[in-house]
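1. A predicted structure for the sequence below; I have some questions about it.
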Amino acid sequence: MKLPYNPFDRLSELAALQIAIYTEVARQHHLTLNELHFLYFIGRYGAVSPSKIGDTWSLPKQTVTSVCKQLAKKNLLTFLVDEKDKRSKLIHLSPQGKDFIKPIIDKMTEAELSVSQYFGFARFETLLNDTETILDKLATHLNTSKTE
């Protein structure tokens, strides 16, 4: 029995392709995709709490802890007490981590901006807004909460 066309199948395939592209970038630098996400996020936006990383990349606390340990073992991260909340720690890039991730971020940003420019920044922004609306509606219809 052939089912009717479902555009979400295509959306899922495209999401998987995007993940595969960034997974290959991570692999080229001997990282996992989660490690690349962490280093990219901290390298671009600065020190961050473990919960912010987990929320941003939709990762459970156990995964965040595990990835932090892996990257600390590689001497790419350091952990310092949050001056605003002495009970919490912030994740920072170590000097080695900064040197390691900067050229990766630069290359990724150059490629992403080039593609965005080719596509058109206004069209790209519309695509992002439409995708967010679609995912919000899907989460509502499936009675799930979308992680922000």
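-> Okay, I see it.
2. Every contact and neighbour count from this point should use C-alpha atoms.
-> OK.
3. quick one: the helices in the chain?
-> Under the criterion DSSP state H, the chain contains helices at 7-28, 33-45, 50-56, 61-73, 95-119, 121-141.
4. Mean neighbour count, those: which tops it?
-> Greatest average neighbour count among these goes to helix 33-45 (a mean of 19), per mean count of other C-alpha atoms under 10 Å.
5. Taking helix 61-73 as reference, get the angle to it.
-> 70 degrees (axes from the mean of the first three to the mean of the last three C-alpha atoms, to 10 degrees).
6. want to compare, so here's the second one:
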Amino acid sequence: MNDKSCQIFNIFALLKKLGALNKERVGQFGLNHYEVFILYDIYENKVISQKDLVEKLKAPKQTINSIVMSLKERDLLTMVSDENDKRQKNMTLTDKGKEEINKISSYLSKSDKEIYNYLGKDKIREIENNLNELIKALETNIKKEGI
């Protein structure tokens, strides 16, 4: 592996570590990061379909369906048929789901604020811009290579 490849590999290793730390952060609530994202997304949008979640998370349908079914079994969300398309199921939070996401959101807001204050506005903006550039470069490379 040459120096350039090694540096890119190290960036992906750091991103993996970052993801693992975030997973640990939300894991204290007995949920994984996908479950938290789904609950939070429903909370923000009030209603969302599994199809929308598949597109947002770039995850396989079966993965999303398994997570949704698990959240439903734990009485954190409910599913109802879409008024316009009875084949499509939309999800909404149950009262228990709302309580859970409020608790999680409160903790994450405090945690995120501490991280933001530690890094500062300029560093946060720089990290965000750099990650967006990395995503763009990777997407371009994948399209170019036909992967």
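-> Arrived safely, thanks for sending. Model, not experiment: these values are computed from the prediction.
7. TM-score of the superposed pair?
-> Overlay of the two chains. TM-score (TM-score structural alignment, normalised by the length of the second structure): 0.83; 143 aligned residues with a C-alpha RMSD of 2.1 Å.
8. picking up where we left off before, between the helices of the first structure, which gets nearest to residue 88 of the first structure?
-> Residue 88 of the first structure lies closest to helix 50-56 among those, at 9.1 Å (C-alpha to C-alpha).
9. For that closest one, name the packing helices and strands.
-> Secondary-structure packing of helix 50-56 of the first structure (3 or more C-alpha pairs under 8 Å, 6 or more residues apart in numbering; DSSP states H and E): helix 61-73, strand 85-93.
10. Alignment lookup: residue 57 of the first structure to the second structure.
-> Aligning on TM-score structural alignment places residue 57 of the first structure opposite residue 57 in the second structure.
11. Now tabulate the helices of the first structure in a markdown table and tack on distance to residue 87 of the first structure.
-> Below are those laid out as a markdown table (distance: least, C-alpha to C-alpha, whole Å):
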| stretch | distance to residue 87 of the first structure |
| --- | --- |
| helix 7-28 | 32 |
| helix 33-45 | 20 |
| helix 50-56 | 13 |
| helix 61-73 | 16 |
| helix 95-119 | 24 |
| helix 121-141 | 34 |
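12. Tell me which of the ones you listed sits nearest to residue 83 of the first structure.
-> Proximity to residue 83 of the first structure, assessed across those by C-alpha to C-alpha, is greatest for helix 50-56 (15.0 Å).
13. Nearest residue to residue 51 of the second structure in space, please, no chain neighbours.
-> Of all residues not flanking residue 51 of the second structure in the chain, residue 61 sits nearest, at 7.6 Å (C-alpha to C-alpha, 6 or more residues apart in numbering).
14. For residue 133 of the second structure, see how far away the one you found is.
-> According to C-alpha to C-alpha, to the nearest Å, residue 61 of the second structure stands 28 Å off from residue 133 of the second structure.
15. now do residue 57 of the second structure
-> In this view, residue 57 of the second structure and residue 133 of the second structure are 19 Å apart by C-alpha to C-alpha.
16. Next: residue 63 of the second structure.
-> From residue 63 of the second structure to residue 133 of the second structure the distance is 28 Å (C-alpha to C-alpha).
17. Roughly how far does the residue most central in space within the first structure sit from residue 56 of the first structure?
-> The first structure has residue 37 as the residue nearest its centroid, 4.4 Å off, counting by C-alpha atoms, centre = their mean. For residue 37 of the first structure, the distance to residue 56 of the first structure equals 10 Å [C-alpha to C-alpha].
18. residue contacts, residue 131 of the first structure?
-> By C-alpha atoms under 8 Å, 6 or more residues apart in numbering, the contact list for residue 131 of the first structure is empty.
19. Neighbours of the nearest residue to residue 95 of the second structure once chain neighbours are set aside, how many?
-> Distance criterion C-alpha to C-alpha, 6+ apart; nearest residue to residue 95 of the second structure, sequence neighbours excluded, is residue 76 at 7.5 Å. When counting by other C-alpha atoms under 10 Å, one arrives at 21 neighbours for residue 76 of the second structure.
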